[in-house]
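Undergrad: need a 3D model of the sequence below.
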Amino acid sequence: MPATKEEIRLSNRTDRWRFMCPNGHRSWEPTNNHFWCQQCARSYDEDVEPEFDVLHDLKTEEEIHRDELVLRQGNTLEIRGEA
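TA: Prediction:
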C-alpha cells in the first residue's frame, strides 16, 4: 500500500478519465464501499461484474484498491478509505 493515498476529484474530468474499471470503462461511480460501472452493468455477458474494489490507473498502470483512494466531490471530502 502506498504511503500516501491517491486523491480523485470526482468533479474533475481529467481525474475521472485517468482511472478505469477492471474491464476498461470510464463510466464508473463510487458507491458505499466499492465502485460500480454503468457499461459493465449493461453488458449481456454474465461473466462481467459491474461492482468492483479496484480502479486501473492509466498514469501509473497500477491497480489501486478503494481503501487506497480519497474521493473528493468539489472542495469537500466525500469518501475516505480505511486508514
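
Undergrad: only C-alpha atoms from now on, for both contacts and neighbour counts.
TA: OK.

Undergrad: go through the chain and flag its longest helix.
TA: As assigned by DSSP state H, the longest helix anywhere in the chain is helix 13-18.

Undergrad: next SSE downstream of that helix?
TA: For helix 13-18, the following helix or strand on the C-terminal side (DSSP states H and E) is strand 19-20.

Undergrad: to compare against the first, here's the next sequence to fold:
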Amino acid sequence: MPPKEVVRIEDDADRWRFLCPRGHRTWEPTNHHFWCQLCARRDDADGVFYELRDQKTDALLKRDRVQLLTDSGPYDHDLDGGAQ
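TA: A predicted model of the protein is given here:
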C-alpha cells in the first residue's frame, strides 16, 4: 500500500495545494471526513465530503489515504496516528 499523503492543515502551502472537490480552500477536517464552508452555503451542494483534491497531481485523495497533521501532532489519532 502506498504511503499516505501528509497534509499539514496549519501550513499555508498545504492549504493552497489541497482543495475540496469543488476547488475551494475553505475546508476543515471533521470526524473522519471534511467540511467546506463555501460548499455548505450553496443550495445545490453539501458541505460534507470525503476526498481532497491535490492540485499538484489533480488526484482525489480519500480521507483514509491522507495523514492530517497539526502543530500538536496527528489530527485524528485513530486514522493519522502512525507514520506511514
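
Undergrad: residues making contact with the longest helix of the first structure?
TA: Residues from elsewhere that reach helix 13-18 of the first structure, judged by C-alpha atoms under 8 Å, 6 or more residues apart in numbering: 8-10, 26, 57-59.

Undergrad: cool, and stretch 73-81 of the second structure?
TA: Contacts to stretch 73-81 of the second structure, defined as C-alpha under 8 Å, 6+ apart, come from residues 31-32, 64, 66-69.

Undergrad: would a markdown table of those residues with distance to residue 1 of the second structure be doable?
TA: What follows is the contacts of stretch 73-81 of the second structure, written out as a markdown table (distance: C-alpha to C-alpha, whole Å):
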| residue | distance to residue 1 of the second structure |
| --- | --- |
| 31 | 24 |
| 32 | 20 |
| 64 | 12 |
| 66 | 13 |
| 67 | 14 |
| 68 | 18 |
| 69 | 20 |
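
Undergrad: post-alignment, the longest helix of the first structure versus the second structure, mean distance?
TA: Comparison of helix 13-18 of the first structure with the second structure after fitting gives an average deviation of 0.7 Å (mean C-alpha distance after the TM-score superposition for the first structure).
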